[in-house]
Structures are given as structure tokens and as C-alpha cells.
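**Student:** 3D, please:
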Amino acid sequence: MDKHLMLNSHLLPLNIDENDMNQESDSDISSINSDIEVDEAEQ
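**Tutor:** Model (predicted):
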């Protein structure tokens, strides 16, 4: 029982971290795209 509880409690933070990472990567990609657009506009 204890092992199952530990696994379950460990899986929840992992899922939350995955969602946070996805959101961060999306914002990073959008910021990179905006940087590229600025570079193209300057040229």
C-alpha cells in the first residue's frame, strides 16, 4: 500500500511539471519567433 501511495504522489508532481514545461516551451518558442520577426524587419 505504501509503495502505491508513493508512486501515485510521485506521478502527480511529474504531470504538473510536464504541463509547466510545455507552457514554458511554448512561451520560449513565441519569444524566439518574435525575435526572428524583429531581425527580419530590421533587415
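**Student:** can we go C-alpha only for contacts and neighbour counts from here?
**Tutor:** Will do.
**Student:** so where does residue 26 fall, helix or strand?
**Tutor:** helix 2-42 (DSSP states H and E).
**Student:** before we go on, could you also do this sequence so I can check it against the first one:
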Amino acid sequence: VQVIHFIIYFTLFSFLLFRFYERSINVHTYLYIKSYLHLCYN
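**Tutor:** Okay, here's the model as predicted:
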């Protein structure tokens, strides 16, 4: 029973971590593109 709980928690944690990582990557990409365009057009 403990092993199953561990697997479930691990899967949930990995999923949440992946979602958070994905979102932060998107934010960083957005900021990078924004600053790049700002430099180009100024």
C-alpha cells in the first residue's frame, strides 16, 4: 500500500513540477522576446 501511495504522490509532484516549469519557461521566453524587440525597435 505504501508503495502505491508513493507512486501516486511522485506522479502528482512530477506533473505539478512539470506544469510550473513549463509556465516559467513560457514567461522567460516572453520576456526575452519582449526585451529583444524593445532593443531592435529603439
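**Student:** After superposition, what is the TM-score?
**Tutor:** Here the TM-score for the pair of chains, by TM-score structural alignment, normalised by the length of structure 2, is 0.88; 42 aligned residues with a C-alpha RMSD of 0.8 Å.
**Student:** quick revisit: and the helix holding residue 26 of structure 1, how far out from the chain middle?
**Tutor:** A distance of 0 Å separates the centroid of the chain from that of helix 2-42 of structure 1, by C-alpha atoms, centre = their mean, to the nearest Å.
**Student:** How many neighbouring residues does residue 22 of structure 1 have?
**Tutor:** 12 (other C-alpha atoms under 10 Å).
**Student:** should've said residue 16 of structure 2
**Tutor:** As a measure of burial, residue 16 of structure 2 has 12 neighbours, counting by other C-alpha under 10 Å.
**Student:** before we move on, what about residue 36 of structure 2?
**Tutor:** If we define neighbours as other C-alpha under 10 Å, then residue 36 of structure 2 has 11 of them.
**Student:** Can you tell me how far it is from residue 1 of structure 2?
**Tutor:** Separation of residue 36 of structure 2 from residue 1 of structure 2 (C-alpha to C-alpha, to the nearest Å) stands at 52 Å.
**Student:** how much space is there between residue 7 of structure 1 and residue 13 of structure 1?
**Tutor:** 11 Å.
**Student:** cool, residue 35 of structure 1 as well?
**Tutor:** 33 Å.
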